[in-house]
Every structure is written in C-alpha cells, then in structure tokens.
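*Asks:* model this:
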Amino acid sequence: MTEFQTSWDTMLKCLQNRDRRRLLVALLGCDSEEHITVPEDIHTGERELSRLQIQLYHSHLPMLVDREYIQWNKENHIVEKGPNFDEIAPLVELIHQNQDGLPDDWI
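*Replies:* This next block holds a predicted model:
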C-alpha cells in the first residue's frame, strides 16, 4: 500500500464520525494561535454534554491526536490545530463548503 493510500484511508476514518467532523470544521476557521474548548464549542444539544465529553476524551480526541491533526490540552479542555492539520484540511473544507448538499447528520 502506498503512503497516499494509507493517508487517504486514515483521513476518511477520521471523518467517519460526526463529532470528529464537527471538531475539525470548528478548527478550520481558527488561526494558528486560536483554539476551541471541548466539548462546549461543538456541543449541539443532541445529547448530554457529559456524554459527549466522555466520547471525545476516550475515543475521538486520541484518534485525532495520534494522527497529529490536533493538539489537545486535557487540563484546560483546549484543542488546536496539530502539525498535520493541513493534510486533512482540504477534505474538511470540502465538507464545510458543501454541507447544504450533505445529509443532515453530516455536520
């Protein structure tokens, strides 16, 4: 398998989950020194904030940290763009720009 295929598969896996997509879309508009607070900045009221936090902290954030798409300060509940964010940014931007044409549960 080539590096591109592995990278492509990795990016699509990271975009499989709506909470990860929301987080990455929220970071899209951030400058290099800006951040978002999790889970508050991506909470939409669909479920309890504490449940979202558990899912983010135990599954979604570690996955994105491992791929270096994000940097996560657990103590301050802060997430910012990681060194590899630019790798996934074109796909995230594509999703964001076309969200009106995507199913409701995509973002």
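
*Asks:* all contacts plus neighbour counts: C-alpha atoms, from now on.
*Replies:* Fine.

*Asks:* just the strands in this structure please.
*Replies:* With DSSP state E as the criterion, the chain has strands at 36-37, 70-73, 78-81.

*Asks:* Off-centre distance for the first one?
*Replies:* A distance of 11 Å separates the centroid of the chain from that of strand 36-37, by C-alpha atoms, centre = their mean, to the nearest Å.

*Asks:* Show residues contacting it.
*Replies:* 26, 27, 77, 78, 79, 80 (C-alpha atoms under 8 Å, 6 or more residues apart in numbering).

*Asks:* related to what we said a few turns ago, now tabulate the strands of the chain in TSV and tack on distance to residue 6 and mean neighbour count.
*Replies:* Below are these laid out as TSV (distance: least, C-alpha to C-alpha, whole Å; neighbours: other C-alpha atoms under 10 Å):
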stretch	distance to residue 6	mean neighbour count
strand 36-37	28	16
strand 70-73	19	19
strand 78-81	21	22
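
*Asks:* run this one through as well so I can compare:
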Amino acid sequence: MDTDWTGGNESAIDRWNQLHEALADESRRMVIYSLLDVPKERRLPLPEAAQSPNVSTDPETLQLQLEHHHLPKLADAGYIRWEHDPFCVQRGPCYEEVEIVFEQMIESLDQFPETLIGGCEIFEELHEAG
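*Replies:* As a prediction, this is how the structure comes out:
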C-alpha cells in the first residue's frame, strides 16, 4: 500500500496530538527510530525496522499489526510511506516533525530521569554512548 500523504488543514494542536499518538506505541517508535539515520529516499525492510529489542513479537504477528494499525496511523500523519510488496517503509513528507522530537530526546538523555531510560535498550545504549 503506497500511501501518499496530501496534508490537511490541521492546527498545530492537531499535529501535536497526532505526534503524541504516533509515539505512544513501541512498534511505531521503532519505525521512526529506524529511519533516523537513512536518506529520505531509502526504504527499510519490514517488519525488521519495527522490531523492538524490548518486545519479542513473532514476525508474522508484527506484520499484521503493522499493516492494519501502526503503518496506516504513521502514514495518515505523513510521517512515513510504506508499501506492501515489498514490505518496506521510508520517510514521509512530514517525517521532520517526529525526527526533531527524537533528536531532541537523544541530545537530552543525560537530563532524563532513570525511570524513562532504564529498561529501554535503545535509550540505555544511547545514554551510555553519550
């Protein structure tokens, strides 16, 4: 399913609400995180790009969850584009909205309380490396 985001007349409040909803799930965060260091035109294979080191979900179950819930939500916000065959994802036209939030979080990890870092392998690794 190649999704083409056309935008809308959402207010800044609507966009922030969409952003919070998009980041409210680990699989969606992993998709966004996986795309951080790749060029806009590069596609990443799914479900691998959504697989969290914190949660063990079999690939078939994760693929179904991605196809029917997570990817449409991210695509509707314009954060990603995805295709079913081959099953892959790439940055969407509004990716920079989530990118800046992730970058700011990563840069500020030393200021986060341990309760928001401990148990999250990605943030633990980034915190130790920084």
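
*Asks:* thinking again about what came up before, just put the strands of the first structure in a markdown table and tack on distance to residue 44 of the first structure.
*Replies:* Shown next, in a markdown table, are the strands of the first structure (distance: least, C-alpha to C-alpha, whole Å):
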| stretch | distance to residue 44 of the first structure |
| --- | --- |
| strand 36-37 | 14 |
| strand 70-73 | 21 |
| strand 78-81 | 17 |
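
*Asks:* which residue is nearest the centroid of the first structure?
*Replies:* With distances taken as C-alpha atoms, centre = their mean, residue 24 lies nearest the centre of the first structure, 3.1 Å away.

*Asks:* Was I right to think it contacts residue 92?
*Replies:* Yes: Residue 24 of the first structure lies in contact with residue 92 (C-alpha atoms under 8 Å); the separation is 6.7 Å.

*Asks:* Quick check: chain neighbours aside, which residue is closest to the aligned partner of residue 65 of the first structure in the second structure?
*Replies:* Mapped onto the second structure by TM-score structural alignment, residue 65 of the first structure lines up with residue 75. Spatial nearest neighbour of residue 75 of the second structure, chain neighbours left out: residue 81 (5.7 Å); criterion: C-alpha to C-alpha, 6 or more residues apart in numbering.

*Asks:* distance of the one you found from residue 72 of the second structure?
*Replies:* 9 Å (C-alpha to C-alpha, to the nearest Å).

*Asks:* Trace residue 7 of the first structure over to the second structure, please.
*Replies:* With TM-score structural alignment as the criterion, the equivalent of residue 7 of the first structure in the second structure is residue 15.

*Asks:* mind listing what that match touches?
*Replies:* Contacts of residue 15 of the second structure (C-alpha under 8 Å, 6+ apart): residue 77.

*Asks:* Next one: it from residue 104 of the second structure, what distance?
*Replies:* To residue 104 of the second structure, residue 15 of the second structure is 18 Å away according to C-alpha to C-alpha.

*Asks:* just the helices in the second structure please.
*Replies:* Assignment of helices within the second structure using DSSP state H yields the ranges 12-22, 26-34, 59-65, 71-76, 95-107, 121-129.
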